[in-house]
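Please find the sequence and the predicted model below.
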Amino acid sequence: MASEQHLVDYICEQMRGAGPIASRKMFGEYAIYCRPKVVALVCDTQLFVKPTASGKAVIGTPNEAPPYPGAKPYYLIENRDDADWLTRIIAATAQELPVPKPRKKKAGTTPTEPGAPGPSR
């Protein structure tokens, strides 16, 4: 069962204290970002947090499950209503995760200034 935007919005609101939170729809489900880092997924209406030692320290003994078939296990978070606890987990997870590497530009493209003419042929 695909997750719905209103559920994702609620979950994001619960973790707002961890910093800038955003969601993005991907393949019918959602990725949740804290700063530029993906910290969690919402799949089939369930919240999965990326596993980190810091997150585990906040959770205690986490339930682990893959968010989708073939995925590595994430921490399955069943208590989405405790905003303080969820904020601590997300803040700890975001702090530990590395900043994503910048995407490489596609081969064969040249950067241009806005409004500048394209490459000559």
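Arrived safely.

When you work out contacts or count neighbours from here on, use the C-alpha atoms and nothing else.
Will do.

who's in contact with the residue nearest to residue 97 when sequence neighbours are not counted?
Nearest in space to residue 97, with sequence neighbours left out and distances taken as CA to CA, 6 or more residues apart in numbering, is residue 37 at 7.2 Å. Listed by CA atoms under 8 Å, 6 or more residues apart in numbering, the contact set of residue 37 reads 94, 97-100.

Pasting the second one now:
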Amino acid sequence: MAASPDFTEFVQELFAPLGGISIRRMFGGAGIYCRGVMFGLIADDTIYLKADADSSKAFLARGCTPFVYDGKGKPVQMSYWRMPSELVDDQDEAVAWAKTALGIARAQKAATPPPSRRVTLGAARRR
């Protein structure tokens, strides 16, 4: 699951019109972020965008596949789908798909409750 430096630079330029794009290396690949929200990933120099039940239909219609990794001996499918390859030559269309993915990622992030910062009584008493 590699992400070459040249390809990550290309992806950053491709999605630059969104503003605030950053690429962070992770597990041999990379996450694609817009102002701190991960909306895509790069694996084997392939772009995958965040999708939900509705938007995944558009990916399927274009012959795209979901991102799958080997999780302890069995395949695990994530909610990221391979971006249609022809979009790498059409920045406007690529950015439109990325905006949809970013909207989905933002909505899912907003729906996720923050982690608990509560200190248990037992831990407080040990001090």
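That came through fine. Quick caveat, the model's predicted, so the values are computed rather than measured.

What's the TM-score once they're superposed?
Once superposed, the chains reach a TM-score of 0.69 (TM-score structural alignment, normalised by the length of structure 1), with 109 aligned residues with a CA RMSD of 2.9 Å.

which of the contacts of residue 37 of structure 1 lies closest to residue 27 of structure 1?
Closest approach between the contacts of residue 37 of structure 1 and residue 27 of structure 1, by CA to CA: residue 100, at 20.0 Å.

okay but the closest one is in contact with residue 36, surely?
Yes - counting by CA atoms under 8 Å, residue 100 of structure 1 sits close enough to residue 36 to count as a contact (7.2 Å).

And the two? Which one has more around it.
More neighbours surround residue 36 than the other of residue 100 of structure 1 and residue 36, with 14 against 9 (other CA atoms under 10 Å).

Could you pull up the residues touching that one?
If you count contacts by CA under 8 Å, 6+ apart, then residue 36 of structure 1 has 99-100 around it.

what does it align to in structure 2?
Under the alignment (TM-score structural alignment), residue 36 of structure 1 pairs with residue 36 of structure 2.

what about that match, distance to residue 66 of structure 2?
Taking CA to CA, to the nearest Å as the measure, residue 36 of structure 2 and residue 66 of structure 2 are separated by 23 Å.

with structure 2 superposed, average distance for the biggest helix by length in structure 1?
Across structure 1, the longest stretch assigned as helix under DSSP state H is helix 83-96. Mean deviation of helix 83-96 of structure 1 relative to structure 2 after superposition (mean CA distance after the TM-score superposition for structure 1): 1.2 Å.

Show me what that helix is packed up against.
helix 5-14, strand 29-34, strand 37-43, helix 53-59 (3 or more CA pairs under 8 Å, 6 or more residues apart in numbering; DSSP states H and E).

and the shortest one, how far out from the chain's middle?
Between the mean C-alpha location of strand 29-34 of structure 1 and the chain-wide mean there is a distance of 3 Å, by CA atoms, centre = their mean, to the nearest Å.

By how much does that strand deviate from structure 2 on average?
Its matched residues in structure 2 lie on average 0.7 Å from strand 29-34 of structure 1 after superposition (mean CA distance after the TM-score superposition for structure 1).
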